[in-house]
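**Q** Quick one, fold the following:
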Amino acid sequence: MQLYARDVGEGTPLVLLHAFPLSSSMWLTQREQLAPRFRVITPDLRGFGGSVLGGDEPSIEAMADDVANLLRQKGIAKAVIGGLSMGGYVAMALCRRHPERVRGLILADTKATADPDEARANRLRIAERLSAENTVAVLAEELLPKLVGPTTLRQRALIYGRVRGLVQATPAKAAAWAQRAMAARPDSLATLRETKVPALVIVGAEDTIATEADATAMVEALPNAELLVIPRAGHLSSLEQPDLFNQAVTEFVNAIARTT
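**A** Here you go, the predicted model:
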């Protein structure tokens, strides 16, 4: 599967994998602010943005293989891999399936545990509605209000509007496929315990989807990790507090570039 990807800047390769149900458009501020320092690559995961869905069975592993193929196509042996939410699941699968490609790891507003039964059933219910209705109305109703924190809802109407537009632009078929893929994903804590590269775990202080407790569990599993809690941000910390997010990523990737 060939992914559409934006590729800007020069230097240490930094791959940023987007959240569900958005696209690489969510990384606009990161591309603008980080490209002067690094080579920033932001793929659309399969079915989202400019990437086709294909006919494979839904799986996070397939999405990770897509990213590994993208790096191969671009002649990049290793990259710092960052993922937010669903992108974090893909980043962890990449560590499991293609560890030789990972120079450093950034996990933002995500979790390493598999879905408990209730959450898995809810994903599958939403996937069925997406498939049956062929619209993303269910995501706008049920997921959109949880994607940003209360500070953003109160004070950052433009950001919330942008997120709403990205959700509404999502193809229903891709969203259903991704929900089924996430529902089937395995627990990744054992993968993190074997991941020796430097890692940065980021979480919005107001995130109720992937909580600070989830972030702490990942830091405790990783052999070489640090935790950053971003204040006044919910699940989309890179959009809600881009300056703090980008500063942390810059310091982290610079440190990797100096030491590896």
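**Q** only C-alpha atoms for contact and neighbour calcs from this point on.
**A** Noted.
**Q** Quick one: end-to-end distance for stretch 49-61.
**A** 19 Å (Cα to Cα, to the nearest Å).
**Q** chain center to it: distance?
**A** 15 Å (Cα atoms, centre = their mean, to the nearest Å).
**Q** Run through who's touching that stretch.
**A** 1-4, 23-25, 44-47, 62, 89-90, 93-94, 97, 170, 174, 177-178, 180-182, 184-185 (Cα atoms under 8 Å, 6 or more residues apart in numbering).
**Q** Over to stretch 198-212?
**A** Outside stretch 198-212, the residues that reach it (Cα under 8 Å, 6+ apart) are 85, 103-111, 146-150, 215, 218-219, 222, 224-237, 252, 256.
**Q** buried stuff in stretch 45-56?
**A** 45, 46, 47, 48, 49, 51, 52, 53 (16 or more other Cα atoms under 10 Å).
**Q** Near residue 156, how many other residues are there?
**A** Using other Cα atoms under 10 Å, residue 156 has 13 neighbouring residues.
**Q** sorry, that was for residue 58
**A** 20.
**Q** Give me the subset of the contacts of stretch 49-61 that lies in helices.
**A** Residues of the contacts of stretch 49-61 located in helices (DSSP state H): 62, 89, 90, 93, 94, 97, 174, 177, 178, 180, 181, 182.
**Q** Also this sequence, please, to line up against the first:
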Amino acid sequence: MGEHVRGGDLDIWVEQVGEGPDVLLIGGLGDTVESWQFQLDGLADRYRLTAFDSRGVGRTAMPSGPVSVEQMADDAAEVLRALGITSAHVAGFSGGSIVSQELALRHPALVRSLVLQSTWPVMDPYMRTWVLFVRWLVEVAPSERAFLEGFYLDIYTPRAHNDGTVAEFIEEVLAFPHKQTTDEVQRYIDALVDYDTSERLGDIKAPTLVLAGGSDATSRPTLCQAVAERIPHARFEVLDGEAHQPFQEVPDRWNALVDSFWRVVEAGWP
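**A** The predicted structure follows:
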């Protein structure tokens, strides 16, 4: 069971499981704690994992005014401090990877290591156009189901669409009671679309693993690699055949990769 913790002027929904070194999981667009279920279930025997609903997502309210990556990074820092966690392995995907980058830049002492899945330093024209497409799609789609079916075409592999995995995900989202409004989705996108960390990534000191889906059509491997090349000593791996969210499609493989990385960090990053 989760609880709200106070972070600045925000009540942030948090769930925590397991025992061991601390891990903070940061989701992407519209993704709640539940998006990390395969990690909460699969890694809790080795780590104490904390996941949370970002501002405007799930059970965390959206304050008035514009949303910024800096605010969301500070929210993540407030979650750690509220729980008495002095340092954690931080894993973020998609928009959550950008928040994770900013967390490591703004609050370096809190970040033991970084795992950045499906990330980028700044959106190139292709990705920016795709994200703006999602921004208007959420407004004009004839139903929530239609939006999800269109959005997920570029998020999950054809394999996941054809074997019923995506259909199951859609039913879970439709049944979830804490809906995100169109305005909240668009404000989150607005915070990310022109965000640029490319000139500051060299300041990140935390051991970093950058992961790309080899078939990701959005934050493509070239964008992920550009992040890895800018962070000193970062490791870069491509999961061949996978799309934007391999931590959900092939969780055992993903969990093994990050577990191996975290074990190296705990043993003393070379």
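**Q** ok so, going back, got a quick PyMOL command for the buried subset of the contacts of stretch 49-61 of the first structure?
**A** Buried subset of those, written as a PyMOL selection, criterion 16+ other Cα under 10 Å:
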select buried, resi 1+2+3+4+23+24+25+44+45+46+47+62+89+90+93+94+170+174+177+178+180+181+182+184+185
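**Q** And the helices in the stretch 1-150 of the first structure?
**A** For the stretch 1-150 of the first structure, the helices defined by DSSP state H, counting those that start in this stretch cover 28-34, 60-73, 86-97, 117-133, 137-142, 144-147, 150-155.
**Q** so can I have TSV of these showing distance to residue 247 of the first structure?
**A** Shown next, in TSV, are the helices of the stretch 1-150 of the first structure (distance: least, Cα to Cα, whole Å):
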stretch	distance to residue 247 of the first structure
helix 28-34	9
helix 60-73	25
helix 86-97	19
helix 117-133	33
helix 137-142	31
helix 144-147	22
helix 150-155	20
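**Q** Sitting in strands, which of the contacts of stretch 198-212 of the first structure do you find?
**A** Using DSSP state E, the subset of those located in strands is 103, 104, 105, 106, 107, 108, 225, 226, 227, 228, 229, 230.
**Q** Out of those residues, which is nearest to residue 126 of the first structure?
**A** Nearest to residue 126 of the first structure out of those is residue 108 (Cα to Cα; 23.6 Å).
**Q** residues near that closest one, how many?
**A** 29.
**Q** need the contact list for it.
**A** 82, 83, 84, 85, 88, 201, 202, 203, 237.
**Q** out of the helices of the stretch 1-150 of the first structure, deepest packed?
**A** helix 86-97 (a mean of 25; mean count of other Cα atoms under 10 Å).
**Q** That helix corresponds to what range in the second structure?
**A** Using TM-score structural alignment, helix 86-97 of the first structure corresponds to residues 95-106 of the second structure.
**Q** How far off centre is that stretch?
**A** On Cα atoms, centre = their mean, the centre of stretch 95-106 of the second structure falls 9 Å from that of its chain.
**Q** now what about it, what contacts it?
**A** Residues contacting stretch 95-106 of the second structure (Cα under 8 Å, 6+ apart): 26-29, 69-70, 72-74, 76-77, 90-92, 110-111, 114-120, 192, 197, 200-201, 203-204, 206.
**Q** Stretch 134-148 of the second structure too?
**A** 151, 170, 174, 182, 185, 186, 189.
**Q** Over in the second structure, see which of the contacts of residue 108 of the first structure survive.
**A** Retained contacts for these in the second structure, judged by both residues aligned by TM-score structural alignment, their matches' Cα atoms under 8 Å, are 82, 83, 84, 85, 88, 201, 202, 203.
**Q** Quick check: the two most widely separated of the residues you listed?
**A** Longest span within these, Cα to Cα: 82 and 203, 12.9 Å.
**Q** Thanks a lot, catch you later.
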